[in-house]
Each structure stands twice: as C-alpha cells, then as structure tokens.
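Q: this one's structure only:
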C-alpha cells in the first residue's frame, strides 16, 4: 500500500500512455496518488485527473516560477477550487532562486498570499524550495505557517533546516534523489526524520530514481523510492509503505 504524495501525471510527457502508466502504478501497489496543479494550465488538468480516478487527489496552487503570471482572480480561483472534496492542499508554493523566471519580490508576495489563503481555508501547504532555504524558513515563520503545516516537497536541505521545518509542523518528503549513489545529504536527513513525519513521492515525470535515472519518471517508481527509504531506515518495504501512507492519510485527509 504505497502513496505517491507528489506527481504531475497531467504533464505532456504522458500524453501517449497516461492510462497505462496510471495502471502500472496501481499494479505495483500504489493505492493513492496526489497530483499537483501549479499554474493556469495545469490546475484544470489536475482537477480532471482527480475527478476521473477515485485514488487520485489534487493539490492546487501557484508555482514560484510562474509567480509573475498570477492575477488577483487566480487566488480567488484557487480558493474556490479548494472547496472540492478531492483538493487536499495548497501547492506547490514557495521560492525558486535557481530559475530566474519571476522576480524574487513577486515570488515572495505570491508565496505569502497563498499561505494566508491556506490558513483562511484550513488546508496544509506544499512547499517548493530551490536554493532558497533561508528565505523559505523566514517566510514560513513570519506568516505563522505552522498553523496549517504541510509538506516540504522533495526535500534537499540539511538536517538543521529539516529540524526547523519539523518544528513548524511540516512533514518531510523524499523522492528519487535518495536512490542516487552520490546523494549523501538526503539520505542522512531521511535517516533522522521522525517516522511519523516521513513521506515519499516521485515528482513524476521529473527526478527519476535509480536505476531508471535519465528516463521519464512515473508514479509506479515510488516503489523504488520506498525501497531505498526502507533500506536507509532499516525497515521492511511493507513497514515503510504503511508508515508513509498513514502519514499521508493523516495530513491530507485521504480516503
């Protein structure tokens, strides 16, 4: 019983075999998938997937790379969609200092607006953090994001950063990088995260785990992430799958 807590299965990379790819995930034991719509194009397609498949849920929000394109009406749109029974969180939101696609001040404003929305509607948030650890922590603290908590998606920071996130009511999620031979830090952090705050994901079609690295990622590969995490934690695959699924159910209200 595996749960993939972060995917983009509506991406164009799956246009030729989306139904077969989703079936492959189900066949290896992935019983819950959470798909993320992060801009004007992907939010509607994420909602379509959540409405078509009983075991696929939706997260909706505005990605920091697209922050400059967000209009006031888009925040209202996200708020309205959040009332849907399959929408379980607001995200992915945050800061991205790697890709220079939106000014930092605009990213910051859009990030804060969505945290406030999440607090207003009482849903957790899913954080995208690319080379912005200090500023992410600062915004989360200033906006009192601990009131709703959420997920640090595909966590890449240090254990010190992870502890600050844990203190603010966040779960720590790991994806394909924990299967990479040279990924020392993610493995060290995964080994220390309290079991009741641990999640796994694919971020498909990106960040494909070993031994399929370099190919398109897909939701069935969350089993590879689970196997690596189980080995790092000294647990069986079944135990790791059960723990992370229970965590996802508890945080996101999945059925």
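A: Received it, and whenever you're ready, just let me know what you need. In this text, all values refer to a predicted model and were calculated from it rather than measured experimentally.

Q: Only C-alpha atoms from now on, for both contacts and neighbour counts.
A: Fine.

Q: check contacts around residue 151.
A: For residue 151, the contact set (CA atoms under 8 Å, 6 or more residues apart in numbering) comprises 124-127, 170-173.

Q: Determine the three-state secondary structure at it.
A: Secondary structure for residue 151, judged by DSSP: H, G, I helix; E, B strand; the rest coil, is strand.

Q: any idea how far it lies from residue 132?
A: 16 Å (CA to CA, to the nearest Å).

Q: show me the residues around the residue nearest to residue 236 when sequence neighbours are not counted that make contact.
A: Leaving aside its sequence neighbours, residue 236 sits nearest to residue 230 (CA to CA, 6 or more residues apart in numbering; 5.8 Å). Residues near residue 230 by CA under 8 Å, 6+ apart: 236-237, 239-240.

Q: next one: residue 109
A: Residue 109 sits next to no residue when contact means CA under 8 Å, 6+ apart.

Q: Flag every buried residue along the helix or strand containing it.
A: Using DSSP states H and E, residue 109 sits in helix 104-121. By neighbour count on 16 or more other CA atoms under 10 Å, the buried set for helix 104-121 is 104, 106-108, 110-112, 114-119.

Q: Same question for stretch 54-67.
A: Quick answer for stretch 54-67 (16+ other CA under 10 Å): 55-67.

Q: quick check, nearest of the residues you listed to residue 210?
A: Using CA to CA, residue 56 comes nearest to residue 210 of these, at 24.7 Å.

Q: alright, now check it against this:
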C-alpha cells in the first residue's frame, strides 16, 4: 500500500486495449477507497479487469479489517487469491497500544485459509515511521518472514526508504522460497541483489512515470522469470492517468510499458508474468 503525491485527475480512465494473453494483478487493495470515492464493488472490478485480460488478482489485506475482508472475498470469488499481514505502518501503532502479538495471532489464524497464498504486505517503511517505531517494524517483519516459512506461503515485501535493512533482515532470517518485492522501488544495483537472492520483482504503474528512469533501468536488467506486475490499487495509477483512482483493469498500460523497456513483445511478457504468478502463488 503506497500513497504517492499525485496530481488530481477527473473521472475513471477509459479501459485500455485488452492484452493478448491473460496476466495477474499480483497486488491490489479492493477494501480501500481513495479521495472520498466509495470502495470498488468487487465483482464489477474483477469483471472490468477480466475484460482486458487481467483474469486473476491477489487481494492484499494489510490491517486486521483488511485481512478479514480478504478472507471473506476470496471465498466468494474464484478469480481472487489473498494475502494478509500487519502493514509496517500499522505495526508501531499496535506496539504502542500493547497488542501487536494479539494482532499477529489473528493474522496467523486468517493465514490458515487455503486461498490465502501470501503473507504480506510486510516490510519496512522509513518514510512515515518515526525512529521510535523502527524496532516494531523490524520485529514485525521478522515475525512475518517466520510465518511465511512455517506456512509455506509466499512473502510480499513493502520497502520504502529502507532497502539496506530489508535486505539485511531477509538474509539474517532466511527468506521464504518465494519472496516478492512488492512495488519495486530500487535501482539497478538493488535489482541485481534481489535477482541473485532469487526474489521476484513486482512493478507497478510507477514504472511509467516520467521521472522513473532509474526504475526502468532496474526493470531492463531483470530477467523475465523474476518479473511480476501489479497495481497497488487504488494508488499508483500509470501514466497518462496518474492521479486517478487505480484499478486492475489498468494493468495493460503497465504491461505494455514494461515490454517496451524490456524490448520484448507483449505476448512474451504476458506469458512470463502469468507463469511466474502461478509459480509464486500456485493455481487459482
């Protein structure tokens, strides 16, 4: 979950041309509303995405209410898998209230659902966290890594202004078999480190932004078998609609921009993204 400083945009963007092969939006928040708008109607959002070739999504619940919503929805919608966690920005709040361990216990119960395939998003966010909240974030990241390994589920990492500590803690704890760097925000050097460690890099609409040359450079050196795509909806809407409310039906814009950066044709990239998603999360 990332809230960028974007300019306003009137009305929902039009649907892009459908992709030639289906892909997965591997990180979306259908429980979150933005800019005073109502939260999306799940069935309508899934139908709009499927109409342009985004036929599967991973819904991420990153607080207790969102995690419960996620489990409810994945039982209703076969096109949806789920992820649950305490977001790094939520962990210090729980720690301050003295109920972080109780929150973890609830997440562990929800994570037992067979269609919850992700522990996350967890990680570190030093952009919003005061120094006194860092320890709670790091403790929470370590706990979620352990849960992912104990349950055999994929781990999705939120990393904002905390690259070195995220990589250090993953190395110290031992990353799960499938670790996804959600909304990858690093440079070429970090991309190489992640690929060498066996992690998947998930790119969002930020890769289309004019000021994101460094991010496109990182994408360009990432092998196809380490790539995923996401929206982080309702945030991070791809250009030229930056500032509008994001949704899974806009994934084709990001996929086509990624294909251009990678110098591959769109069907080849779509097939890789779909295959990688099933490698990480299993069949829908």
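A: Looks like it arrived, so ask away. For clarity, every value in this text was computed on a predicted model and none was experimentally measured.

Q: Helix, strand or coil: sort out residue 171 of structure 1 for me.
A: For residue 171 of structure 1, the assignment made with three-state DSSP gives strand.

Q: Can you find the partner of it in structure 2?
A: In structure 2, the residue matched to residue 171 of structure 1 (TM-score structural alignment) is residue 200.

Q: That match and residue 227 touch, don't they?
A: Yes: using CA atoms under 8 Å, residue 200 of structure 2 is in contact with residue 227, at 5.7 Å.

Q: what's the counterpart of residue 253 of structure 1 in structure 2?
A: So, by TM-score structural alignment, residue 253 of structure 1 is matched to residue 282.

Q: gap between its match and residue 256 of structure 2?
A: From residue 282 of structure 2 to residue 256 of structure 2 the distance is 25 Å (CA to CA).

Q: more crowded one of these two?
A: Taking other CA atoms under 10 Å, residue 282 of structure 2 and residue 256 do not tie; residue 256 has more neighbours (19 against 14).

Q: so who does the equivalent of that one over in structure 1 touch?
A: If you follow residue 256 of structure 2 across to structure 1 using TM-score structural alignment, you land on residue 227. Residues in contact with residue 227 of structure 1, defined by CA under 8 Å, 6+ apart, are residue 237.

Q: can you count the residues close to residue 100 of structure 2?
A: Per other CA under 10 Å, the neighbour tally for residue 100 of structure 2 reads 19.

Q: Over which residues of structure 1 does stretch 221-230 of structure 2 lie when aligned?
A: Stretch 221-230 of structure 2 covers residues 192-201 of structure 1 once aligned (TM-score structural alignment).

Q: mind listing the helices in structure 2 by residue range?
A: Using DSSP state H, the helices found in structure 2 span residues 42-51, 64-76, 91-97, 100-111, 134-151, 163-173, 188-197, 213-220, 251-262, 266-281.

Q: now these as TSV including distance to residue 23 of structure 2?
A: Output for the helices of structure 2, formatted as TSV (distance: least, CA to CA, whole Å):
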stretch	distance to residue 23 of structure 2
helix 42-51	9
helix 64-76	18
helix 91-97	32
helix 100-111	24
helix 134-151	24
helix 163-173	28
helix 188-197	21
helix 213-220	18
helix 251-262	9
helix 266-281	5
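
Q: so what's residue 254 of structure 1 up against?
A: 32, 57, 88, 248.

Q: out of those, which ones does structure 2 keep as well?
A: Among the contacts of residue 254 of structure 1, none is still in contact in structure 2 (both residues aligned by TM-score structural alignment, their matches' CA atoms under 8 Å).

Q: Determine which residue in structure 2 is aligned with residue 149 of structure 1, please.
A: Checking TM-score structural alignment: residue 149 of structure 1 goes with residue 178.

Q: What is the neighbour count of the closest residue to its match other than its chain neighbours?
A: Leaving aside its chain neighbours, residue 178 of structure 2 sits nearest to residue 154 (4.9 Å; criterion: CA to CA, 6+ apart). Using other CA under 10 Å, residue 154 of structure 2 has 26 other residues around it.

Q: For the contacts of residue 230 of structure 1, which ones persist in structure 2?
A: Here is what carries over to structure 2 from the contacts of residue 230 of structure 1, by both residues aligned by TM-score structural alignment, their matches' CA under 8 Å: 236-237, 240.

Q: hmm, back to that, quote the end-to-end distance of the match of stretch 221-230 of structure 2.
A: With CA to CA as the measure, stretch 192-201 of structure 1 spans 18 Å from end to end.

Q: next one: stretch 90-109 of structure 1
A: Its start and end residues considered, stretch 90-109 of structure 1 measures 15 Å (CA to CA).

Q: and the gap between the match of residue 253 of structure 1 and residue 114 of structure 2?
A: Taking CA to CA, one finds residue 282 of structure 2 at 11 Å from residue 114 of structure 2.

Q: Please enumerate the shared neighbours of the two.
A: Between them, residue 282 of structure 2 and residue 114 share no contacting residue under CA under 8 Å, 6+ apart.

Q: buried residues in stretch 83-100 of structure 1?
A: By neighbour count on 16+ other CA under 10 Å, the buried set for stretch 83-100 of structure 1 is 86-97.

Q: what residues are up against residue 127 of structure 2?
A: Residue 127 of structure 2 makes contacts with 160-161, as judged by CA under 8 Å, 6+ apart.

Q: thinking the match of residue 149 of structure 1 is in contact with residue 278, fair?
A: No: under the criterion of CA under 8 Å, residue 178 of structure 2 is not in contact with residue 278, lying 11.1 Å apart.

Q: So the two - more neighbours on which side?
A: Shown here are residue 178 of structure 2 and residue 278; by other CA under 10 Å, residue 178 has more neighbours (19 against 12).

Q: ok, residue 61 of structure 2 to residue 67 of structure 2 distance?
A: Going from residue 61 of structure 2 to residue 67 of structure 2 by CA to CA gives 4 Å.

Q: Give me the common contacts of the two.
A: Any residue near both residue 61 of structure 2 and residue 67 by CA under 8 Å, 6+ apart counts here, and that gives 83-85.

Q: For stretch 210-219 of structure 1, measure first residue to last.
A: End to end - CA to CA - stretch 210-219 of structure 1 spans 14 Å.

Q: Mind listing what's buried along it?
A: Within stretch 210-219 of structure 1, the residues scored as buried using 16+ other CA under 10 Å are 210, 217-219.

Q: from the residues you listed, which is closest to residue 157 of structure 1?
A: Lowest distance from residue 157 of structure 1 to the buried residues of stretch 210-219 of structure 1 (CA to CA) belongs to residue 210, with 20.3 Å.
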